[in-house]
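Student: Below are the sequence and a predicted model for it; my questions follow.
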Amino acid sequence: MKIHLKTERLIIREIEMTDVDDMFEMDSDPEVHKYILQTPVTSKDEIVEVIKMLRKQYKDNGIARWAVVDKISGEMLGWCGIKYYTDELNGHQNFYEHGYRFKQKHWGKGYATESSKAVLNWAFSNLNTDAIYAITDLGNNGSIHVLNKLGFELKEIFKYNETRLKCNWFEMQKSDWK
């Protein structure tokens, strides 16, 4: 399934192998990885493996992170989308989690909010779910701001895993989505 969403400034579509260079630019930046459990990538081969994993998620779950592309320039700015978790996390299993990541040069331009609105509209219209969750590091104020603007509700602080300190656990109920 190729998802194609459009907003005023953006095209949102499946991530393809042609996105290797843009994804490498984003995921090799230490600042982009400051609040996530991963270290920056050091080779495009690592990105190829990430794209293969995402393509498998599209096939297996019908959903994964999607490329966010500038309508005018055609540049992939980052990604935004829904991930389906089958493993247990914070007492939940088989749930949908919303996330986004953008190249640092595109932070603060409203792309996370704009793409998230389109993705969440799609998700609540097409997925059989009453809730979508989001996870942030306690110090990631930019992401917390976006989730608050979208209407996510902070439900609790939890320990992500043994190597990670505490994270925020946000929830959006379908009945609360505008």
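Tutor: Noted; the coordinates are in hand.

Student: okay, CA-based contacts and neighbour counts for the rest of this
Tutor: OK.

Student: in the lengthiest helix in the chain, what's buried?
Tutor: With DSSP state H setting the assignment, residue counts place helix 44-61 as the longest helix in the chain. Of the residues in helix 44-61, those buried by neighbour count under the rule 16 or more other C-alpha atoms under 10 Å are Lys44, Ile47, Val48, Val50, Ile51, Leu54, Arg55, Gln57, Tyr58.

Student: For these, work out which two are farthest apart.
Tutor: Greatest spatial distance among the buried residues of helix 44-61 (C-alpha to C-alpha): Lys44 and Tyr58, at 21.0 Å.

Student: elements contacting the very next helix or strand once past the longest helix of the chain?
Tutor: Later in the chain than helix 44-61, the nearest helix or strand by DSSP states H and E is strand 65-70. When contacts are defined as 3 or more C-alpha pairs under 8 Å, 6 or more residues apart in numbering; DSSP states H and E, strand 65-70 packs onto strand 10-14, strand 76-85.

Student: all strands for this structure, in order.
Tutor: Applying DSSP state E to the chain gives strands spanning 4-6, 10-14, 65-70, 76-85, 95-102, 131-137, 153-159, 166-173.

Student: Below is an additional structure, to be compared with the one above:
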Amino acid sequence: MYVITTDRLRLRPLSTADTDWWVRLHADPEVGRFVGSYTREQAAARLHTIEQQWERRGHGLCAVELTGTGETIGRAGLFWWEQFDETEAGWTLARAHWGRGYATEAARAVLDWGFERLSLPTITAMIHHGNDGSTAVARRLGFTRLREDELAGRPLTVHVLDRAGHRAARP
């Protein structure tokens, strides 16, 4: 089941069946530098939480696949952070697919979905310090800096976007 499709991408809900892929994605030191690495057990637990969000909230993180080949190249979607009382748009791609516009394309589709289909009033993007690529994606999408915070003991900048800002930033 695909939740979102674009010209180049398909996004489908992640599940515990994606555990081995999740571990491989995060094992790359350049990817893990900002989002951490996972053991198989940690990945299965995280994916179980994502499955629960799909069941309880009707949204969650998705696997990002290329429409032409079906190759899974990353993850993107919406994640509810109870401790922040916020829904975050997140995106992470395998390094081999950086610099091709896929993160912006996937994140824009996720934002369309969140604002238009789920009627969310605001969406955040939590970006770890030094992650210049994700900061550039957030700016292209219209996000603005909201606050400094931390997640799992790591400092990050929280960016925010509302429905009007999203509409204004559309190409």
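Tutor: Yes, it's here. What you see is a predicted model, and the numbers here were worked out from it, not measured in a lab.

Student: right, so the strands of structure 1: which one is the most enclosed?
Tutor: Between those, the one whose residues have the most neighbours on average, counting mean count of other C-alpha atoms under 10 Å, is strand 65-70 (a mean of 26).

Student: okay, that one sits on what stretch of structure 2?
Tutor: Following TM-score structural alignment, the aligned partner range for strand 65-70 of structure 1 in structure 2 is 61-66.

Student: and the matching stretch, how far from structure 1 on average?
Tutor: Stretch 61-66 of structure 2: mean distance to aligned residues in structure 1 after superposition is 0.7 Å, counting by mean C-alpha distance after the TM-score superposition for structure 1.

Student: And the contacts of that stretch?
Tutor: The list of residues contacting stretch 61-66 of structure 2 from outside it, by C-alpha atoms under 8 Å, 6 or more residues apart in numbering, reads 8-14, 50, 71-79, 90, 106.

Student: Now find how far off-centre that stretch is within its chain.
Tutor: Taking C-alpha atoms, centre = their mean, to the nearest Å, one finds stretch 61-66 of structure 2 lying 9 Å from the centre of the chain it belongs to.

Student: Same question for stretch 80-88 of structure 1.
Tutor: Taking the mean of its C-alpha atoms, stretch 80-88 of structure 1 sits 9 Å from the chain's own mean (C-alpha atoms, centre = their mean).

Student: same check, this time on stretch 27-46 of structure 2
Tutor: Offset of stretch 27-46 of structure 2 from its chain centre (C-alpha atoms, centre = their mean): 14 Å.

Student: in it, what counts as buried?
Tutor: Of the residues in stretch 27-46 of structure 2, Ala27, Val31, Phe34, Ser37, Tyr38, Ala43, Ala44, Arg46 count as buried by neighbour count, 16+ other C-alpha under 10 Å.

Student: Farthest pair within these?
Tutor: Comparing all pairs in the buried residues of stretch 27-46 of structure 2 by C-alpha to C-alpha, the longest separation belongs to Phe34 and Ala44, at 19.4 Å.
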